[in-house]
Structure formats: structure tokens, C-alpha cells
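would you be able to build a 3D model of this:
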Amino acid sequence: MKHLLLAAVAMSAVLGGSALSGASAADLPRRSPAYIAPAYAPMFTWTGFYGGINGGYGFGDANGIGRALAGSPSGGLIGGTVGYNYQYQRFVLGLEADFDYASIGNSQTSAGPLTAKSNLNFETTVRARAGYAVDRALFFVTGGYAGGNLHSTTYDTPNNFYAANTNYLNGYAVGAGVEYAFMPNLSGKVEYLYTDLGQAYNFAYTPDVSRIGLSTSNIKAGINYHF
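Okay, here's the model as predicted:
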């Protein structure tokens, strides 16, 4: 009998201990799953300074009054760009300047015979830009100052006269384009610029005195780095 009583007490102790352990385990705080932050891409902004390279093709008219006009010059140009943008919501305002080495020229022979040549050696612009941003694309219009170096020559066979003149011309530029940010710090652009560089006198006090100027249509592409 004594042995049966001891066995019962031992069994009760084991069962009680198991129940107690289960209750203690149930009371322990459970470990929460790890928090995973939602992934998101930061919003792109056009605000800031930038610089890059550009190039393209220009064509136009050497206009003015006189015999020594070289018709419709055309050719390529390549150079650099610097600027600054400020974006408010979807609207972007900025200032941009570029300097391009150019070879926009033509040669024309007229009655006489007289051979006239004109070549735009370089062109520079300083322009305001106003645009509207759609995601990473910027649609803009632009306008401002334009200047360029025009080299002209004439060879008048009957008068046995040859002369060369170089004039820096001042005028304006207007245009429009689109720019797209294909990486966080890189964008590509395509733009059209019409420039009217005004007029200047060439070959003064000669039979071939002319008032000559140049207007061009430039189609340009470029890549900019945004700081």
C-alpha cells in the first residue's frame, strides 16, 4: 500500500510539472516577424546645376544687301552646355548657356564673276528655359541672346579684288525641346533653335560693300550631368 501511495504522489508531481511548463510556455511573449520597410523610389527633381556636351546640324541664310552674299550656308556644330534649373511641382524654370564650334558655311558664284564665301566659326547662346515635367521627361521652350563669329570672303574677278572680313554678330535665339533623365544624374535632350544673328558691314569702301548677316535653324542633341 505504501508503495502504491508513493507511486501516485510521483505521478501527480510529473503531471503537475508538465502542465506548469505548458502554462509557462504559453505565458511567454511570442516573437513578432521582422518588419520589412516598403520599397520606394525617390522622386526625381530637375532642381540644380548641370553641364554637358551637345552637337548637331545647322542651316540657314546669309542675308543682307549687296553683291557678296553667300546664299544658304549649312554644316555641323559641337560644344558644351552649362545651366541651372529650379523645379516647383511640375513647373521648371532655368537658365542655360552653350558655346559651339561650328562650320556652317557656303560658297556662291554670281555674275561677274564674283565668288562669295561665308562661314560661321562659332556660336554661343544664353537663354532662359521654361518647362513642364512629366515623370522624368521635361518639355521646354527657350529664348534669349545669341552671338556668332562670321567669316566672309569675296573674289571679284573683273575688278581683280579679293578681301576677307570677320564680324562678331549679335542677335537672339528661340526654340523648344524635350529632355529625359534616363539615370539619376544623366539626361539626354533634343532641341530646335532658331537664331538670328543680325547684320554687319563687309568690304567697306570697295565695289563689293555688303551688309551681311546670318539666320540659322539648328537641330541639336546633347547629354547633361546633373550635380
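
drop to CA atoms for contacts and neighbour counts, all remaining ones
Noted.

now the element after the helix or strand containing Leu138, going C-ward?
Element membership for Leu138, per DSSP states H and E: strand 137-156. Sequence order places strand 161-183 as the next helix or strand after strand 137-156, per DSSP H and E.

flag every buried residue along that next one.
Neighbour-count burial for strand 161-183 flags 166-181 (criterion: 16 or more other CA atoms under 10 Å).

farthest-separated two in the residues you listed?
Thr166 and Ala181 (39.8 Å; CA to CA).

just give the nearest non-adjacent residue to the spatially most central residue of the chain, would you?
By CA atoms, centre = their mean, the mean C-alpha position of the chain lies nearest to Lys189, the distance being 4.6 Å. In this structure, Lys189 finds its nearest non-sequential neighbour in Glu179, 4.1 Å apart by CA to CA, 6 or more residues apart in numbering.

so where do the helices sit in this structure?
Assigned by DSSP state H, the helices in the chain fall at 2-27.

Phe227 and Tyr101, how far apart?
Counting by CA to CA, to the nearest Å, the gap from Phe227 to Tyr101 is 25 Å.

between the two, which has more neighbouring residues?
Tyr101 (18 against 12; other CA atoms under 10 Å).

and the closest residue to that one other than its chain neighbours, how far from Asn185?
Setting aside the residues directly before and after it, Tyr101 is nearest to Phe122 in space (CA to CA, 6+ apart), at 4.4 Å. Per CA to CA, Phe122 is found 29 Å from Asn185.

neighbour count for those two, which is higher?
Remark: of Phe122 and Asn185, Phe122 carries more neighbours, 19 against 13, as counted by other CA under 10 Å.

who are the contact partners of the more buried one?
77, 99-103, 148-150 (CA atoms under 8 Å, 6 or more residues apart in numbering).

going by distance to Gly198, which of those residues wins?
Nearest to Gly198 among these, counting by CA to CA, is Gly148 at 9.7 Å.

now the closest one: closest residue in space, sequence neighbours ignored.
The spatial neighbour of Gly148 that comes closest, neighbours along the chain excluded (CA to CA, 6+ apart), is Glu123 at 4.2 Å.

please give the structure of this sequence too, so both can be compared:
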Amino acid sequence: MRIAGLCGLFLVGLASLGPAHAADMPFLRGSQGLMPSEPVYFRWQGVYVGGQASYSSGKSDFSQGTGDLVSYMLRNTIEEAEMGVSSWTTLPSNNGMTGTGWGGFIGYNAQWDDAVLGLEFNYTRVGLKATAADSMGRYNLLSDSVYHLVDLTSTAGVDLTDIATLRLRGGWAASWFMPYAFIGVAAGRADVTRSATVAGYTSTVSPTDSGFTGWTPAYAETRSDNRSGAWGFGYSAGAGIDVALMANVFLRAEYEYVYFGDFQGMKVTVNTVRGGLGFKF
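Just a heads-up that it's a prediction; the model follows:
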């Protein structure tokens, strides 16, 4: 009887403690289904504006910078027709264009999950200058049976002051970071100076003959063209990254290559690195 009574008391105590202990016991692994959460993307969509500072280096190709001036001065002459003086590569390239700049940008982003596509206008005020000066001379026996010597002296300069680009951007929203690449059209404004002097000489005797006594001056002419605010057009391409500091503020770092095909016969290329601060609405 004593044993039966103890067993009864044990069963009653176990029944009274069971619910409390059961509530505190952990679930076995795998006993509860996992509910995947929705992916979270930082919203880059919307209008944005910002300011920027930059450093640029450039190259000016002056090789055909004065060709039209020479062509005009030697129009309807035997020297131009048979010696092609206006096509001579008188001036070299100049790689010494460097300078800092400042500017701003405004654009709009459309976003689908982590894909971002946008259109942006970007402006930079710069001060990139380059100059070149050189001369060359050639002589030939032409169809009139006379030796003709032409001396050509040329100078040119470019002071690039403004660069504006309209870009199509494609980016990838990696949470608070958005790397992007872009292509676009470019317009630039520059002060351009050009000058060419052509001097012509003749001789009926070859300069290599013993009877040569010197060249007879035939003509000398100088023509200049100085323009303030000349426009050049081309294209741009580059890449960068936007980093969100908070919901409506982001930092930017980027690289851009710009090519201008014709500043009064001269070609200009610019490489620029920028840092900026933007605001998204």
C-alpha cells in the first residue's frame, strides 16, 4: 500500500508540472518552417542634383590646326596644287593640358529591383590650356620647270573652359552602393588662337647645282584666326560609383573620357576624375 501511494503522488506531481515545462522547452531543429524575407534594395529612383570637384589632364592634336588658313592663302597656286602645302603636318600634339575644375550634375534614375537606368546632364568648369609652334620648309621642281621653295610657320593654342555632357547611365543597386557606367554626347567651349605664315621662293637652278646663287622671294603672307568661345562637339564615356550616406544624400567618385573632334581643325581629348556630393528627391 505504501508503494502504491508513493506512485500516485509522483504521477499527480508530474501532471501538475508538465504544462509549464513543455512551454519552456525549445523546438527541435527542423520542426518550424523558414519564411524567406523579401529582398531589400536601396531606392535610387528619382530626381537628383549635386556638386563636384575634378582633376583633368588632356591632349591637343594641332597637326591640322592651321590647314584651312594655309589653303586660303595658297588658293589657285601651283604650290598648293602640286605640293599640298595645306596638308603638311606642321604642328605637333601637346600632352601638357592639366588643371582642376568644379561643376554640378542633375539627373533622373528609374529602378527595377537592383537594375538602375538613368539620364544625366553633367557640367564642369575647367582651365585646360595648350599651345604649339613650329615651322618647316620644302622645295620641289614643279610642272612649270621651276624650283619652288615654301617655308611654313604655324602657331596654335587652345584654352578649354567648359565641358558639358548628356549621359545615359546604367547601374546596379548593391544596397547602399551603386556602381555605374555611362556613354553620352559632349560639348565644349574654348578660346582658340591660330596663325600661319607662308613664304614662297623660286629658282631656275637646282639648289644642288654648282651654279645655284640663291632663292628669289616670290611672296610672303600671314593669316590669323582668334576666336573666343568656340564650340567643339564629341562624345564621352566612363564609370563610377555612388555611395548613399543616408536616404537622400550620396557621395560620388567617377572617371570620364571626353573626345572633341574639331576645335577649328584641332582635336582635344580630356581624362577627368571627379568626386561629388549629391541629393536625391
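
follow-up on the earlier one: the residue nearest to Lys189 of structure 1 pairs with which position in structure 2?
In structure 2, Glu179 of structure 1 lines up with Asp242, judged by TM-score structural alignment.

in contact with its match, which residues?
177-180, 250-253.

how about a cut-off of 10 Å?
44, 171, 173, 176-180, 249-254, 275-278 (CA atoms under 10 Å, 6 or more residues apart in numbering).

just checking, which of those residues belong to strands?
171, 177-180, 249-254, 275-278 (DSSP state E).

quick check: the farthest pair among the contacts of Phe122 of structure 1?
Spatially, the most separated pair among the contacts of Phe122 of structure 1 is Phe99 and Leu150, at 14.7 Å (CA to CA).

neighbour count winner among these two?
For the pair Phe99 of structure 1 and Leu150, the greater number of neighbours falls to Leu150 (24 against 21), based on other CA under 10 Å.

map the more buried one onto structure 2.
In structure 2, Leu150 of structure 1 lands on Ala190 (TM-score structural alignment).

wait, doesn't that match sit right on Trp231?
Yes: using CA atoms under 10 Å, Ala190 of structure 2 is in contact with Trp231, at 6.5 Å.

list the residues that contact both of the two?
The overlap between the contact sets of Ala190 of structure 2 and Trp231 (CA under 10 Å, 6+ apart) consists of 160, 162, 263.

aligned to the second one, what sits in structure 1?
In other words, Asp162 of structure 2. Looks like Asp162 of structure 2 aligns to Phe122 there (TM-score structural alignment).

from Tyr168 of structure 1, how far out is that match?
Distance of Phe122 of structure 1 to Tyr168 of structure 1, computed by CA to CA: 10 Å.

okay, and the common contacts of those two?
147-150.

which among those gets closest to Gly71 of structure 1?
Distances from Gly71 of structure 1 to the shared contacts of Phe122 and Tyr168 of structure 1, taken by CA to CA, are shortest for Leu150, at 13.6 Å.

excluding covalently adjacent residues, which one is nearest to the closest one?
Once flanking residues are discounted, Leu150 of structure 1 sits nearest to Leu120: 4.5 Å by CA to CA, 6+ apart.

from memory that neighbour sits against Asp61, does it?
No: counting by CA under 10 Å, Leu120 of structure 1 stays clear of Asp61, with 11.3 Å between them.

shared neighbours of the two, anything?
Residues touching both Leu120 of structure 1 and Asp61 (CA under 10 Å, 6+ apart) are 73-74, 105-106, 214.

give the contact list for the counterpart of Trp176 of structure 2 in structure 1.
Superposed on structure 1 with TM-score structural alignment, Trp176 of structure 2 falls opposite Arg136. Contacts here follow CA under 10 Å, 6+ apart; on that basis Arg136 of structure 1 touches 43-46, 179-184, 187.

what about 6 Å?
Residues near Arg136 of structure 1 by CA atoms under 6 Å, 6 or more residues apart in numbering: 180-181.

follow-up on the earlier one: let me know the closest of the buried residues of strand 161-183 of structure 1 to Asp27 of structure 1.
Nearest to Asp27 of structure 1 among the buried residues of strand 161-183 of structure 1: Ala181, at 56.3 Å, using CA to CA.

translate the residue nearest to the centre of structure 1 into the numbering of structure 2.
Per TM-score structural alignment, Lys189 of structure 1 is aligned with Arg252.

I'd like to know how far that match sits from Phe105 of structure 2.
For Arg252 of structure 2 relative to Phe105 of structure 2 (CA to CA), the value is 11 Å.

just the buried residues of strand 161-183 of structure 1 now: which is nearest Ala26 of structure 1?
Nearest to Ala26 of structure 1 among these: Ala181, at 56.3 Å, using CA to CA.

thank you kindly, that will do.
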